[in-house]
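Peer 1: after the sequence you'll find the predicted model.
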Amino acid sequence: MHSIISILNNIIIVVPALLIVAFVTIAERKTMASMQRRLGPNIVGYYGLLQAFADALKLLLKEYIAPTQANVILFFLGPIITLIFSLLGYAVIPYGLGLFISDFSLGILYMLAVSSLATYGILLAGWSANSKYAFLGSLRSTAQLISYELILSSVILLVILFTGSLNLTVIIESQKIVFFILPLLPIFIVFFIGAIAETNRAPFDLAEAESELVSGFMTEHSAGIFVFFFLAEYASIVLICILTCVLFLGGYLSILPINLVFYLFKLVFMLDYGLISTDFISIGLFSLNLGLKTSLFIFIFIWVRASFPRIRFDQLMSVCWIVLLPIIVGYIIFNSTITMGINIHPFALNL
């Protein structure tokens, strides 16, 4: 019975995550179309809401073709590995107070680990295709991901120094007084730049540069196997946006006092008359807060893609190692000096 409950918990998380990915693709196409004075998808379903499902069906019905000289096993496993490790990070996200699959005490380290392992899928897919474009794209992607993971992990270290814990729920609850985006605003900007680069999004999508590498590491992939790469990319975008909310915007915490919002819901839904469960509304409010904040960051991701031109690969690496990394190292030293000087440093980490 316990195994069945565990399977159901995972399904409840994974299926909505995949559906969110589908609707994020629609939102991106509609938003970019609006910015570029186009219509975007508007035929398949009401307001084009079923366009992503039509695209997925088209890809699944296409014939799967692998290059003659490719390593077929690794060529097939690469996208699957990338998708699996993109979805594993959702297991430790607290979507509300007590609403999670696993309240892992080392949740931050777990997320860094699974995001790092996703790099192997990209590298295997590019190398096994026996194509110079795919191979160069996978090398670029690997160098980019490894470099900017250092930026992200250094920023996360600062948040850990503020909270004294590696647990995501503790990090969220530590922001009841003030969201970390206020004292860590410069570091938040650095983290968001690193998040865009980590997810291979424009203007940092050098691994998929059409003008140079056709389609980068996924040049030779097509049909159903291409869907795995597509889902992995957008699943990573949603996950990194959720993580940004957790680290800097209080996760599921509300900007307004939660008691005030809850009282308004009691008036609207007449909870005193027992029409709707109080616990259900409470969980819904927490999840709604996280959803709205995540949607804002996803919109900013799309906005950045539509606004900035692609930079060169040497500029991408220079920004990481010469500009962002010294800023973060200096901020870590500064923050540690100040907090230890006024004796507010959480020496005992709650592991």
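Peer 2: In hand now; what should we look at?

Peer 1: C-alpha only now, for contacts and for neighbours.
Peer 2: Noted.

Peer 1: got the end-to-end distance for stretch 314-332?
Peer 2: 26 Å (CA to CA, to the nearest Å).

Peer 1: do the same with stretch 84-95
Peer 2: Using CA to CA, one end of stretch 84-95 lies 20 Å from the other.

Peer 1: stretch 94-111 too?
Peer 2: End-to-end for stretch 94-111, by CA to CA: 13 Å.

Peer 1: take a look at this one as well, against the first:
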Amino acid sequence: MGSMQRRLGPNKVGYLGTLQAFADALKLIVKETIIPAHANSVLFFLGPIITLIFALLGWAVIPFGPGLAISDYNLGLLYSIAISSLGVYGLLIAGWAANSKYAFVGSLRSAAQLVSYELVLSSAMLIVLFITGFKATAVVFLFIWVRASFPRIRYDQLLQVCWMVLLPLVFAIIILVPCIIYSFDLLPFNLI
């Protein structure tokens, strides 16, 4: 992934940039925490932690292999969708706790982007539901490759594509696939 970055750092950290993720995590951990003067410091600190906790809890039902899931719920898909939607509240809490209109508008923008453009968990769910075997690394790599290859689009364009194009397409697929399966069951002979 180091060759996809436009910066020089990822090409130099480890073999072909393989240690860049760890360097970025270390940088975020040791970075100085700046809390605005009029902010609610408790909520300002808890907001990102809430988002991180719910992002990690979503992985509990993802099977990493036969019998290799942290939790085996009967309704794992619904659990995953519910948990991933709760992470948005951490962003909103952090933006509101800053006691600044600009921070709050920024958190609203980030929350809308998170809902529209979720990657960490949707790739794994895509693999589990539609592609046999766990190949989430390849799908995540494909997402990152496409994202790094094309220029960033504006925020309004991103929301328009996600809500006006992709969402109706998903609903059409949700309706089309059961109809196709039902029509095969009505045929006098079995094609499979």
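Peer 2: Cool, got the structure. As the structure is a computational prediction, the values presented were derived from the model and not from experiment.

Peer 1: which element, helix or strand, includes the counterpart of Gly90 of structure 2 in structure 1?
Peer 2: Residue pairing (TM-score structural alignment): Gly90 of structure 2 is matched to Gly121 of structure 1. Using DSSP states H and E, Gly121 of structure 1 sits within helix 107-128.

Peer 1: now for the longest helix along structure 1, which elements pack on it?
Peer 2: Longest helix in structure 1 by number of residues (criterion: DSSP state H): helix 2-35. Counting contacts by 3 or more CA pairs under 8 Å, 6 or more residues apart in numbering; DSSP states H and E, helix 2-35 of structure 1 packs against helix 51-61, helix 223-248, helix 278-307.

Peer 1: out of these, deepest packed?
Peer 2: Each of these was scored by mean neighbour count; the highest is helix 223-248, a mean of 22, by mean count of other CA atoms under 10 Å.

Peer 1: residue range for the helix or strand following that helix in structure 2?
Peer 2: Toward the C-terminal end, the helix or strand that comes next after helix 223-248 of structure 1 (DSSP H and E) is helix 258-269. When structure 2 is aligned by TM-score structural alignment, helix 258-269 of structure 1 has no counterpart there.

Peer 1: list the buried residues of helix 258-269 of structure 1.
Peer 2: The neighbour-count check on helix 258-269 of structure 1 (16 or more other CA atoms under 10 Å) flags Phe265, Lys266 as buried.

Peer 1: tell me what angle that helix forms with helix 278-307.
Peer 2: Per axes from the mean of the first three to the mean of the last three CA atoms, to 10 degrees, the angle that helix 258-269 of structure 1 makes with helix 278-307 is 110 degrees.

Peer 1: now for helix 258-269 of structure 1, which elements pack on it?
Peer 2: Looks like helix 258-269 of structure 1 contacts helix 278-307 (3+ CA pairs under 8 Å, 6+ apart).

Peer 1: the helix or strand just after the helix it packs on corresponds to what range in structure 2?
Peer 2: Moving toward the C-terminus from helix 278-307 of structure 1, the next helix or strand (DSSP H and E) is helix 313-318. Using TM-score structural alignment, the residues of structure 2 aligned to helix 313-318 of structure 1 are 155-160.

Peer 1: compared with structure 1, how much does the matching stretch deviate?
Peer 2: Superposing on structure 1 places stretch 155-160 of structure 2 at an average distance of 2.6 Å from its equivalents, by mean CA distance after the TM-score superposition for structure 1.

Peer 1: buried ones in that stretch?
Peer 2: Leu159.

Peer 1: same check, this time on stretch 330-348 of structure 1
Peer 2: Buried residues in stretch 330-348 of structure 1, counted by 16+ other CA under 10 Å: Tyr331, Ile332, Asn335, Ser336, His345.

Peer 1: what of stretch 21-36 of structure 1?
Peer 2: Burial within stretch 21-36 of structure 1, assessed by neighbour count using 16+ other CA under 10 Å, is assigned to Val21, Ala22, Phe23, Val24, Thr25, Ile26, Ala27, Glu28, Arg29, Lys30, Thr31, Met32.

Peer 1: again with stretch 85-103 of structure 2
Peer 2: Across stretch 85-103 of structure 2, burial judged by 16+ other CA under 10 Å covers 85-99, 103.

Peer 1: any idea how far the match of Gly90 of structure 2 lies from Tyr263 of structure 1?
Peer 2: 48 Å.

Peer 1: could you do Ile7 of structure 1 as well?
Peer 2: With CA to CA as the criterion, Ile7 of structure 1 and Tyr263 of structure 1 are 36 Å apart.

Peer 1: how much does the helix holding Gly121 of structure 1 stray from structure 2?
Peer 2: Mean deviation for helix 107-128 of structure 1: 0.6 Å (mean CA distance after the TM-score superposition for structure 1).

Peer 1: how about the buried residues of stretch 85-103 of structure 2, which pair is most distant?
Peer 2: Farthest-apart pair in these is Ser85 and Asn99; separation 23.8 Å (CA to CA).

Peer 1: just put the buried residues of stretch 330-348 of structure 1 in TSV and tack on distance to Tyr64 of structure 1 and secondary structure.
Peer 2: As requested, these are arranged in TSV below (distance: CA to CA, whole Å; DSSP: H, G, I helix; E, B strand; the rest coil):
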residue	distance to Tyr64 of structure 1	secondary structure
Tyr331	50	helix
Ile332	49	helix
Asn335	53	helix
Ser336	54	helix
His345	56	coil
